[in-house]
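Q: no FASTA, just this:
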């Protein structure tokens, strides 16, 4: 199994997640979320595949999220507007993201990763 691994390389959580993938011999294609931001169509597909609400894809602890006061603004936005906003800057997107054939993992939760990525 090979997955798409979206990360921000300087992020300590992403570094730990990458080490985890390598330690568990999970084949992955790495993509820098800042250099190659997810597109709105990609995000729509991943959100649908994940079964999670759009808000779970926002990096709520990020500087940009706080600067833009998104905690107050997002509830008044449509799902499409939220996805379009996420597609404007990779730093708004929660990371790391792992995209598999039939699943999406948002953030690094070791137990969840173990269930989906190891046999």
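A: Received, thanks. All values reported here derive from a predicted model rather than from experimental measurement. Residues are numbered from 1 along each chain as shown.
Q: going forward, measure contacts between C-alpha atoms and count neighbours the same way
A: OK.
Q: gap between the most centrally placed residue in the chain and residue 111?
A: In the chain, the centroid-proximal residue (Cα atoms, centre = their mean) is residue 97; its distance is 3.4 Å. In this structure, residue 97 and residue 111 are separated by 15 Å, where distance is defined by Cα to Cα, to the nearest Å.
Q: another one to put next to it:
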């Protein structure tokens, strides 16, 4: 593997913990970015939306989504997903794994095994 994957998420998220544990168990080095501490640049969020779409990237089961104003939900549905995700980074489904231009959202051991050939 030529580059190190980057994992975006929240440090205390159970899915992030599971992802990091899986990567560690398979001795895969990675960089972790806590989106609460280091907001991803708009170009990064734009790339994710381009690669996987808002339907996959927005976590509609999160507390943030449940507490989101109706106007923000409507704006998201109306095409303002990038700005809404930048304003509310905890709406980003976790983890976002980025490697060599590929973006994988959510954790799946089977998908990771296939992706990393382990």
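A: Arrived safely. Owing to the predicted nature of the structure, the values given are computational and were not obtained by experimental measurement.
Q: Hmm, residue 8 and the residue nearest to the centre of structure 1 touching each other?
A: No - counting by Cα atoms under 8 Å, residue 97 of structure 1 sits too far from residue 8 to count as a contact (10.0 Å).
Q: follow-up on the earlier one: give me the distance between the residue nearest to the centre of structure 1 and residue 27 of structure 1.
A: 14 Å.
Q: Which elements pack onto the helix or strand hosting residue 86 of structure 2?
A: Following DSSP states H and E, one finds residue 86 of structure 2 within helix 81-87. Where contact means 3 or more Cα pairs under 8 Å, 6 or more residues apart in numbering; DSSP states H and E, helix 81-87 of structure 2 is packed against helix 42-52, helix 70-77.
Q: What is the subsequent helix or strand relative to the longest one?
A: Yep, that's helix 42-52 of structure 2 we're talking about. Remark: after helix 42-52 of structure 2, the chain's next helix or strand is helix 54-57, criterion DSSP H and E.
Q: sorry, back to before: out of the helices and strands packed on helix 81-87 of structure 2, which gets nearest to residue 114 of structure 2?
A: Taking Cα to Cα as the criterion, residue 114 of structure 2 comes closest to helix 42-52 out of these, the separation being 18.1 Å.
Q: chain center to the closest one, what's the gap?
A: Centre-to-centre, helix 42-52 of structure 2 and its host chain are 10 Å apart (Cα atoms, centre = their mean, to the nearest Å).
Q: And for stretch 24-44 of structure 2?
A: Averaging C-alpha positions (Cα atoms, centre = their mean) puts stretch 24-44 of structure 2 9 Å from its chain's average.
Q: And stretch 16-31 of structure 2, by the same measure?
A: Averaging C-alpha positions (Cα atoms, centre = their mean) puts stretch 16-31 of structure 2 15 Å from its chain's average.
Q: ok, now stretch 43-63 of structure 1?
A: Between the mean C-alpha position of stretch 43-63 of structure 1 and that of its chain there is a distance of 7 Å (Cα atoms, centre = their mean).
Q: And the contacts of that stretch?
A: Outside stretch 43-63 of structure 1, the residues within contact range by Cα atoms under 8 Å, 6 or more residues apart in numbering are 65-66, 71, 79, 82-83, 86-87, 91-95, 99, 102-106.
Q: Can you flag the buried ones in the residues you listed?
A: Buried residues within these, defined by neighbour count using 16 or more other Cα atoms under 10 Å: 65, 82-83, 86-87, 91-95, 99, 103-106.
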